[in-house]
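Enquirer: Quick one: sequence plus predicted model below, questions after.
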Amino acid sequence: MHVRLIAAATLPAVSGAAIYNRTIADNLRALGHTVDLTTDTAAAPAGIVMLVDGSALPAMSLADLPGAVALVHHPLSLENSPPDLTMKRRETELFAAVRHIVTTSQQTADRLVADFAVPAETITPIVPGLDALPRCPGTGGPTCQILCLAQLIPRKGQDVLLRALSRLFDLDWHLTIAGGENDPVYANGLRALAEELNIARHVTFHPEATGEALEALWRNTDLFALTSHYEGYGMVWAEALRRGLPVVATNTGAVPTLIGPNAGVVCAPGDVEQLSRALRRLIFDPALRRDMAEEAWQAGQALPSWRDQAEKLAAALVPA
């Protein structure tokens, strides 16, 4: 099978969507398929399966989509709050035009059915896979090292995390916020907020990291925290579980089914008080973190591999 996977040129290279696209493409190739990753939105020649990432869908012509499959990480219209109604109408048209839709979580599939009038039988959920990853043993030091790894954009809610931690002035913690500054205004606002809350000495802003620099961040972590307002799946939480780290998350997307009650805590998006109470328990009690780390490790090992998910995608791309 020859697949043309189309994504928008503006899709950040280290976003969950971009990582999913690259990794699933590599695994499809390992299965013997040909995959072209491109930003060219022109219709694919006959005999080539056109798989269109949701980031590129708005730029597509409706006339080119009847034979295509859409890959929806989450609807673009839900990227911000309140939802973009103009984009929602456009996406509703686009979703109706493709022959099939692949989502990266069951929750996104359910959302398309409920809010975008997509027939359930035309959707195949295929969650991200994971490679084998080294276990994070924790630092063992007196300071609870917290890692927040995500793009610096409002949807990721790093400001909520800062506000929650600022209440814990009596505890020994340090937060590393790492990620691309895709929204410089928001990123600068986070630094200003840390100063305003008088916690700047407890917070390190780390640039976007890959390779060994990224592995070093994971190794120096006792607790992973991300307080997104909205996610389709939440690949980085799954990676934290795979690495054996207790997690702090928000009740959004696939998170409630991904994170068991003994592997971390799940709070309501934007609820600073609830989040602060949860963080207090975990920072104060290293034994609780160790117990949750073991549960996280066990849960992480049960998550699917990328090869498994590539096989599912290949089957979903074959025309009925």
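Expert: Looks like it arrived, so ask away.

Enquirer: CA only for contacts and neighbour counts going forward, please
Expert: Will do.

Enquirer: Tell me where the protein has helices.
Expert: Counting by DSSP state H, the segments of the chain that form helices are 16-30, 85-97, 106-116, 158-166, 184-196, 211-219, 235-242, 255-258, 272-284, 286-301, 306-317.

Enquirer: which outside residues touch the last one?
Expert: Contacts to helix 306-317, defined as CA atoms under 8 Å, 6 or more residues apart in numbering, come from residues 23-25, 27-28, 31, 49, 69, 102, 124, 126-131.

Enquirer: Next one for the comparison:
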Amino acid sequence: MSLPHAAFAIPGDINTLTGGYIYERRLLEGLRTLGHNVKHIELAASFPDPSPEHMADAMKQLQALPEDCPLILDGLVYGSIETQGLAQMRAPIVAMIHHPLALESGLSDERRSHLYQTERDNLTFARHVLVPSPHTATILAKDYGVDPKSISIARPGTDKPTGVSTPIDPPLILSVGIQHPRKGHDILLKALASITDQNWQAVIVGSPYDAEHAEDLVGLQEQLGLMERVQLAGRVSAEELGDFYQRASIFALATRYEGYGIVFDEALAHGLPIVSCHTGAVPDTVPEEVGLLVPPEEPEPFANALRQLLEDKAKRNTMAAASQHAGKTLPSWLDTARVASDVLTALSAHSSVASANREVSSSP
């Protein structure tokens, strides 16, 4: 049986190294591997703050899709595109919501309110919604009025490590996340500054997504006297990142919020104990026996959790073993694609039935 064709609209460069882009690129590839003919529509990278020209171009491309071509629409676009234009689309829409845009860090009250109302209104036009976590599904059902029956959880897949874990000494604390305020690298730096009496080294991997924040991180690193012990590695190759994971003893991310957090699964796949924050989807993603989760925005509890693992090697090893066990149960990217494939197939079947009924009703 041939699988239905579809379209997937994503803003900007699909090869951008953030969790959301990695997720959508692998989902697109997985759908094609399963046999779907999926058209990739590249919209302007300016979403969720498009210029009038970029908004008009997006609406032109999306409204041109035929009614028998289901469209997966990225959340950066879905939560900010014009509601009136969305209502005029013929193609059945699948919203891909990593986390609601109104939950992003650093928004003004006015901006947060606008994004909330726009996304809530736009979600009424989604035939189905794909989310990466139960946490996001709960938020959409509770706060955005989405019918739980129209939500499917497509948990991110994970690639199995090819190398062998070889922790180095002094223990390497690894953090992975773009240099954006939401990732909490400033909190991590402050936490590290309070445990300089311990023996450790640290690397923070992630592109400078927010240039001003990236500069602030360098300034904070200098101010805290961490230039010799913490490496702000920026963007690295997949091979370099794999090497960091293999040499690390602890994974640490002081995130302010996560709709999922692919990097936690990467840490599990590499058998690393995790120190992070009790926020968003993190408690659902990080098994209790693997992670020490503390309140967000608080460097001292984060530092204390790191200190526990540095001082208690037996505890660290026990958590590492639990992490390795959990990592073996993680889904593959093809598993992720199968969830979306089932959604597209169901929508296509529904559209075919509706079309046949219209033909019958219009016959003389």
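Expert: On my side now, so go ahead. On a predicted model such as this, the values are computed, not experimentally measured, just so you know.

Enquirer: Overlay them and tell me the TM-score.
Expert: Here the superposed chains carry a TM-score of 0.94, computed using TM-score structural alignment, normalised by the length of structure 1; 319 aligned residues with a CA RMSD of 1.8 Å.

Enquirer: CSV please, covering the helices of structure 1 and showing mean neighbour count and distance to Thr41 of structure 1.
Expert: CSV is the format used below for those (neighbours: other CA atoms under 10 Å; distance: least, CA to CA, whole Å):
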stretch, mean neighbour count, distance to Thr41 of structure 1
helix 16-30, 19, 16
helix 85-97, 16, 14
helix 106-116, 18, 23
helix 158-166, 22, 34
helix 184-196, 15, 28
helix 211-219, 14, 31
helix 235-242, 23, 26
helix 255-258, 17, 32
helix 272-284, 18, 42
helix 286-301, 20, 36
helix 306-317, 18, 18
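
Enquirer: any chance of these in JSON lines, plus distance to Leu62 of structure 1?
Expert: Shown next, in JSON lines, are the helices of structure 1 (distance: least, CA to CA, whole Å):
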{"stretch": "helix 16-30", "distance to Leu62 of structure 1": "22"}
{"stretch": "helix 85-97", "distance to Leu62 of structure 1": "6"}
{"stretch": "helix 106-116", "distance to Leu62 of structure 1": "16"}
{"stretch": "helix 158-166", "distance to Leu62 of structure 1": "37"}
{"stretch": "helix 184-196", "distance to Leu62 of structure 1": "34"}
{"stretch": "helix 211-219", "distance to Leu62 of structure 1": "39"}
{"stretch": "helix 235-242", "distance to Leu62 of structure 1": "30"}
{"stretch": "helix 255-258", "distance to Leu62 of structure 1": "33"}
{"stretch": "helix 272-284", "distance to Leu62 of structure 1": "43"}
{"stretch": "helix 286-301", "distance to Leu62 of structure 1": "40"}
{"stretch": "helix 306-317", "distance to Leu62 of structure 1": "19"}
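
Enquirer: Of these, which is nearest Gln145 of structure 1?
Expert: Closest to Gln145 of structure 1 of these is helix 272-284 (CA to CA; 8.9 Å).

Enquirer: by contact count, what packs against that closest one?
Expert: helix 158-166, strand 264-267, helix 286-301 (3 or more CA pairs under 8 Å, 6 or more residues apart in numbering; DSSP states H and E).

Enquirer: Same list, these, but as CSV with distance to Lys88 of structure 1 please.
Expert: Formatted as CSV, those follow (distance: least, CA to CA, whole Å):
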stretch, distance to Lys88 of structure 1
helix 158-166, 26
strand 264-267, 27
helix 286-301, 34
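
Enquirer: Looking at those, spot the one closest to Arg243 of structure 1.
Expert: It is, among those and with distance given as CA to CA, helix 286-301, at 6.3 Å.

Enquirer: so the closest one matches what in structure 2?
Expert: Aligning helix 286-301 of structure 1 against structure 2 (TM-score structural alignment) gives residues 313-328.

Enquirer: Residues contacting the matching stretch, please?
Expert: 265, 267-273, 287, 289-291, 309-310.

Enquirer: next one: stretch 351-364 of structure 2
Expert: Glu67, Asp68.

Enquirer: what does Ala233 of structure 2 align to in structure 1?
Expert: Match for Ala233 of structure 2 (TM-score structural alignment): His206.

Enquirer: From Thr210 of structure 1, how far off is the closest residue to its match other than its chain neighbours?
Expert: Among residues not flanking His206 of structure 1 along the chain, Ala178 sits closest, at 4.6 Å (CA to CA, 6 or more residues apart in numbering). Distance of Ala178 of structure 1 to Thr210 of structure 1, given as CA to CA, to the nearest Å: 11 Å.

Enquirer: Looking at the two, which has the bigger crowd around it?
Expert: Neighbour count, other CA atoms under 10 Å: between Ala178 of structure 1 and Thr210, Ala178 has more, with 20 against 12.

Enquirer: dump the residue contacts of that one.
Expert: With CA under 8 Å, 6+ apart, Ala178 of structure 1 has these contacts: Leu147, Cys148, Leu149, Ala150, Gln151, Phe205, His206, Pro207, Glu208, Ala209.
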